[in-house]
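Peer 1: below are the sequence and a predicted model; questions follow.
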Amino acid sequence: MNILLVVPRLNIGGAETYVAMTAVALKQLGFTVSVASGGGMLADFLREKGIKHYFVPIRFNTALSAWMLEQIIRKNQIHIVHANSAAAGITAVQARQRVRVPVIYTAHGVFGHNAKEMTINQCDKIICVSEYVRQYAIEKGFTANKLITVYSGIDLNKFKPDIKKTSVIRNNLGIPEEAFTIAIVSRIKNLHNKGHADILKILEKYSGAQDWHLMVIGKGKGLWKLKYHIWKNNLNKRVHCMGHIVNVQDVLDGADAMVLPSNFETFGLVLAESMAMEKPVVTYAVGGTPEVVDHERTGFLVEKNNLDELYRRLCMLADSKNLRIEMGRQGRRWVENHFDSKIMTNKLVEIYQSLGR
């Protein structure tokens, strides 16, 4: 089967990483795979893997992009179009109106907010990355029997712990060997969207957290505000801004736990990645996070905006290395059983084959 994966861009992000990982996995299974996007650093990665990339300016001109997709579909005798993100889904639906080919859409976030996004209901199958997203789509009026939950997968060969790296990472950052260290991995849109402000407040205000360290992995428009806040509150020696890191698994070994007090998550891929690295996770119970974290076994789910409870759960981890180790091991097993990329890929293949007959 010839599969065309479509995504607006190929910079680092949840949907983009999903597309790159899926493309490589499908190629290894013998599928002919190509990708259409507006470009980005992952496009070069795909070319190195022998996967053809087509430039299509999806976010800038839907009509032109739909026409370009039509030409790619016809030229390459594409059997399945698999779109990712609302813009890609809308574009693929328009192309489908001119060329008969099944279209699958993976919803990496909630959708159906306007008339354009409602056209995604014309897709043959809609994959939701969490049951939360599926139920949300049903409430929005999408056809229930088109919707299927397939959790995003983790490459367990890539995300695996290596305790020998811990000392090296901490030495490079100036973190004491025995200091309880938490990590947050996300785009920094602002200080509140992913909960950076909540973590900083704990480091500032709570007496038991005065020796804790924080690794901030990611960048975004809010980074300068974050750095100013760190400087203003004399947290420079305990908060380490590491910027954007492509292979985040290379630095997660430096942390004892991962925290993600987001306002909202449709799934929370970084939670699964951290658990694969045998890190206990602490997150607000929002959106799809309760489907990712097995509460009190692989980490803790906390009521949104409950800073005292967030601090209490982090204290439990700070006070017990044995608890961190046991939760980390449970987390790895949990990911192996539920979020292995092989599970996801096999389910995708089943969907492709059901539509491509």
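Peer 2: On my side now, so go ahead.
Peer 1: CA atoms for contacts and neighbours, from now on please.
Peer 2: Will do.
Peer 1: excluding chain neighbours, what is closest to Met215?
Peer 2: The shortest distance from Met215 to any non-neighbouring residue, by C-alpha to C-alpha, 6 or more residues apart in numbering, is to Ala183 (4.5 Å).
Peer 1: list the contacts of the one helix or strand that neighbour maps to.
Peer 2: Assigned by DSSP states H and E, Ala183 falls within strand 181-185. With contacts defined as C-alpha atoms under 8 Å, 6 or more residues apart in numbering, strand 181-185 is touched by 196, 212-218, 252, 254-260, 270.
Peer 1: now with 6 Å?
Peer 2: Residues from elsewhere that reach strand 181-185 (C-alpha atoms under 6 Å, 6 or more residues apart in numbering): 212-218, 255-259.
Peer 1: list the contacts of Leu260.
Peer 2: Neighbour list for Leu260: Thr283 [criterion: C-alpha under 6 Å, 6+ apart].
Peer 1: so which bits of the helix or strand hosting Glu139 are buried?
Peer 2: If you go by DSSP H and E, Glu139 is part of helix 131-140. Residues 131-137 are the ones in helix 131-140 that count as buried (16 or more other C-alpha atoms under 10 Å).
Peer 1: what residues does it touch?
Peer 2: So helix 131-140 is in contact with 110, 128, 144, 149, 288, going by C-alpha under 6 Å, 6+ apart.
Peer 1: and with 10 Å instead?
Peer 2: Contacts to helix 131-140, defined as C-alpha atoms under 10 Å, 6 or more residues apart in numbering, come from residues 107-113, 118, 121, 126-128, 142-151, 265-267, 286-291.
Peer 1: and that helix, how far out from the chain's middle?
Peer 2: Centre-to-centre, helix 131-140 and its host chain are 19 Å apart (C-alpha atoms, centre = their mean, to the nearest Å).
Peer 1: following element in sequence after it, please.
Peer 2: Downstream of helix 131-140, the first helix or strand assigned by DSSP H and E is strand 147-149.
Peer 1: give the other helices and strands that that next one contacts.
Peer 2: Strand 147-149 makes packing contacts with strand 103-107, strand 125-128, helix 131-140 when contacts are defined by 3 or more C-alpha pairs under 10 Å, 6 or more residues apart in numbering; DSSP states H and E.
Peer 1: can you do 8 Å?
Peer 2: Judged by 3 or more C-alpha pairs under 8 Å, 6 or more residues apart in numbering; DSSP states H and E, the packing partners of strand 147-149 are strand 125-128, helix 131-140.
Peer 1: surely Glu273 and Phe159 touch.
Peer 2: Yes - Glu273 is within contact range of Phe159, at 6.6 Å (criterion: C-alpha atoms under 8 Å).
Peer 1: how about the strands in the stretch 1-150 of the chain?
Peer 2: Ranges of strands in the stretch 1-150 of the chain, per DSSP state E, counting those that start in this stretch, are 2-6, 32-37, 52-55, 80-84, 103-107, 125-128, 147-149.
Peer 1: try this one next to it:
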Amino acid sequence: MKRLGPHSVSRRINWTFDGGSGGQEVRTVKEMLALRERGHTVEVVCPRGAKIGVRPAELGFAVHHANMRGGGDIRSMMSIQALLRRCAFDVLNTHSGHDSLVAGTAGRLVGTPLVVRTRHLALPISSLATYTWISHRVIAVSHYVRRYLISAGVSAGRVETIYDGIVKPEPVARSTLRAELGLGPDAVIGCMRAKKGHVLRGCAPFLLPTHQEALGQSYIEAMAAGLPVIGTDVDGVPELIGNNVNGLLLPPKNSDALRAATVQLIDNPGLRTQLGNEGRRISENRFGIDNMADETIDLYRRICADGTSAHEGPRACCSLLDVSPAYPGFAAYLVTETGRG
């Protein structure tokens, strides 16, 4: 199996599980596309019927299926071992608990050169072994998540932070949102979640008073659209929002502070513009899809080049996606992901 050198093209597989399409799933698909554009072969493993497997298949990625019903799912483990032997992937990247146990162990047993686990959540971990033994390295989506993992017993040298990246939004000459809502030009429209660009750009400010957030892709998308953002001072959110820099940062579960911040921005169009412009600049400089993809590839290459993984036990490891009957499944590219655990 060819090692991943400075200019080589790698083969990577992702394992993941989840029935929905939250920030973790969105990041995984964006990462797959960016790596493929850079010449790497990326494939996915997920339970049959998983939503995460649908979009990659539409985009032309190879999608494999395994149930991954838990750490003791021997049948899935053997199926994944056969896939890893047959395709000789360079990297296995997992994204949740069950997939890290099942696929990760399979990767270790067959000698996959590099196993990486990505941690997307700001929740207590369910299995320390998936971070300290099964995976060679861990990617945290924020410094907050990295600090938590270290406090839980993961060696600091095993964990690196790679922020989410977003595709730069297409310019919208003029939002039609006010006309659609029958509002005049002086109306100020607040937004909490939006999927369509013209809706997001027709709003100011963007509000997301979350109580828990590993990082917050919604904030990044709003910043990229030039919106001032109102967020809460929890978990990884302060890594995105500087108070009175590109938005307003509030204490969580404080409706009075949220009301005051909203009124402050409604009454001050100059401040809205100032914060929105700075948010756009920050998103372009720090949270682009190219940043995320290049940092991920650099991590793979550095570890393979110095031979670190070869000295940490079996030569390769992959992380598995958590699978249960309640969640039809997510996907895995030779880096894997899920949304649980």
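Peer 2: Structure received. Everything quoted here is computed from the prediction, not taken from an experiment.
Peer 1: quick TM-score on the pair, please.
Peer 2: TM-score for the superposed pair, counting by TM-score structural alignment, normalised by the length of the second structure: 0.79. Supporting figures: 292 aligned residues with a C-alpha RMSD of 2.1 Å.
Peer 1: re the thing from before, quick one, the helix holding Glu139 of the first structure and strand 103-107 angle?
Peer 2: With axes from the mean of the first three to the mean of the last three C-alpha atoms, to 10 degrees as the basis, helix 131-140 of the first structure and strand 103-107 are set at 110 degrees to each other.
Peer 1: in the second structure, what range does helix 131-140 of the first structure match?
Peer 2: Aligned by TM-score structural alignment, helix 131-140 of the first structure falls on residues 143-152 of the second structure.
Peer 1: the helix or strand encompassing Glu291 of the first structure: average distance to aligned residues in the second structure?
Peer 2: Assigned by DSSP H and E, Glu291 of the first structure belongs to helix 289-292. Per the superposition on the second structure, helix 289-292 of the first structure and its aligned residues are separated by 0.4 Å on average (mean C-alpha distance after the TM-score superposition for the first structure).
Peer 1: any idea which helix or strand comes after that helix?
Peer 2: strand 299-302.
Peer 1: which residues in the second structure does that next one match up with?
Peer 2: Counting by TM-score structural alignment, strand 299-302 of the first structure falls onto residues 247-250 of the second structure.
Peer 1: quick one: that stretch to chain centroid distance?
Peer 2: Mean-position distance between stretch 247-250 of the second structure and its chain equals 23 Å (C-alpha atoms, centre = their mean).
Peer 1: once aligned to the first structure, how far is that stretch on average?
Peer 2: Its aligned residues in the first structure lie a mean 0.5 Å from stretch 247-250 of the second structure after superposition (mean C-alpha distance after the TM-score superposition for the first structure).
Peer 1: quick check: closest non-adjacent residue to Met257 of the second structure.
Peer 2: Careful, residue 257 of the second structure is Ala and not Met. In space, and not counting its chain neighbours, Ala257 of the second structure is closest to Leu250: 6.5 Å by C-alpha to C-alpha, 6+ apart.
Peer 1: who's in contact with the one you found?
Peer 2: Contacts for Leu250 of the second structure (C-alpha under 8 Å, 6+ apart) come out as 230-233, 257-258.
Peer 1: now it: how far from Gly39 of the second structure?
Peer 2: The gap separating Leu250 of the second structure from Gly39 of the second structure is 43 Å, by C-alpha to C-alpha, to the nearest Å.
Peer 1: what distance do you get for Ile282 of the second structure to Ile241 of the second structure?
Peer 2: 10 Å.
Peer 1: out of the buried residues of helix 131-140 of the first structure, which is nearest to Met1 of the first structure?
Peer 2: Arg134 (27.2 Å; C-alpha to C-alpha).
Peer 1: look up how far Ile12 of the first structure lies from the closest one.
Peer 2: Distance from Arg134 of the first structure to Ile12 of the first structure, by C-alpha to C-alpha: 25 Å.
Peer 1: of Glu273 and Phe159 of the first structure, which one has the most company?
Peer 2: Glu273 (26 against 21; other C-alpha atoms under 10 Å).
Peer 1: quick one: map that one onto the second structure.
Peer 2: Counting by TM-score structural alignment, Glu273 of the first structure lines up with Glu221 in the second structure.
Peer 1: OK, contacts around its match?
Peer 2: By C-alpha under 8 Å, 6+ apart, the contact set of Glu221 of the second structure is Ile166.
Peer 1: how close does it get to Val167 of the second structure?
Peer 2: 9 Å.
Peer 1: same question for Val234 of the second structure.
Peer 2: To Val167 of the second structure, Val234 of the second structure is 25 Å away according to C-alpha to C-alpha.
Peer 1: so which of those two has more stuff around it?
Peer 2: Between Val234 of the second structure and Val167, Val234 has the larger neighbour count (other C-alpha under 10 Å), namely 21 against 14.
Peer 1: for the residue mapped onto the more buried one from the first structure, which residues are in contact?
Peer 2: When the first structure is aligned by TM-score structural alignment, Val234 of the second structure is paired with Val286. With contact set as C-alpha under 8 Å, 6+ apart, Val286 of the first structure has these partners: 262-265, 304.
Peer 1: closest to Val56 of the first structure out of those?
Peer 2: Closest to Val56 of the first structure, out of all of the contacts of Val286 of the first structure and judged by C-alpha to C-alpha, is Glu265, at 28.2 Å.
Peer 1: how about that closest one, what does it touch?
Peer 2: With C-alpha under 8 Å, 6+ apart, Glu265 of the first structure has these contacts: 286-289.
Peer 1: before we move on, the earlier item: quick check: which of the helices and strands packed on strand 147-149 of the first structure is nearest to Glu48 of the first structure?
Peer 2: Closest to Glu48 of the first structure of these, according to C-alpha to C-alpha: strand 125-128, at 27.9 Å.
Peer 1: sorry, back to before: okay if I get the strands of the stretch 1-150 of the first structure as TSV plus distance to Arg74 of the first structure and mean neighbour count?
Peer 2: Formatted as TSV, the strands of the stretch 1-150 of the first structure follow (distance: least, C-alpha to C-alpha, whole Å; neighbours: other C-alpha atoms under 10 Å):
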stretch	distance to Arg74 of the first structure	mean neighbour count
strand 2-6	11	23
strand 32-37	13	23
strand 52-55	14	18
strand 80-84	12	26
strand 103-107	14	26
strand 125-128	21	25
strand 147-149	27	20
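Peer 1: which among those is found nearest to Thr298 of the first structure?
Peer 2: strand 147-149 (21.8 Å).
Peer 1: what does the helix or strand just after that closest one contact?
Peer 2: Next helix or strand after strand 147-149 of the first structure toward the C-terminus (DSSP H and E): helix 164-173. Contact with helix 164-173 of the first structure is made by 176-177, 240, 251, 253-255, as judged by C-alpha under 8 Å, 6+ apart.
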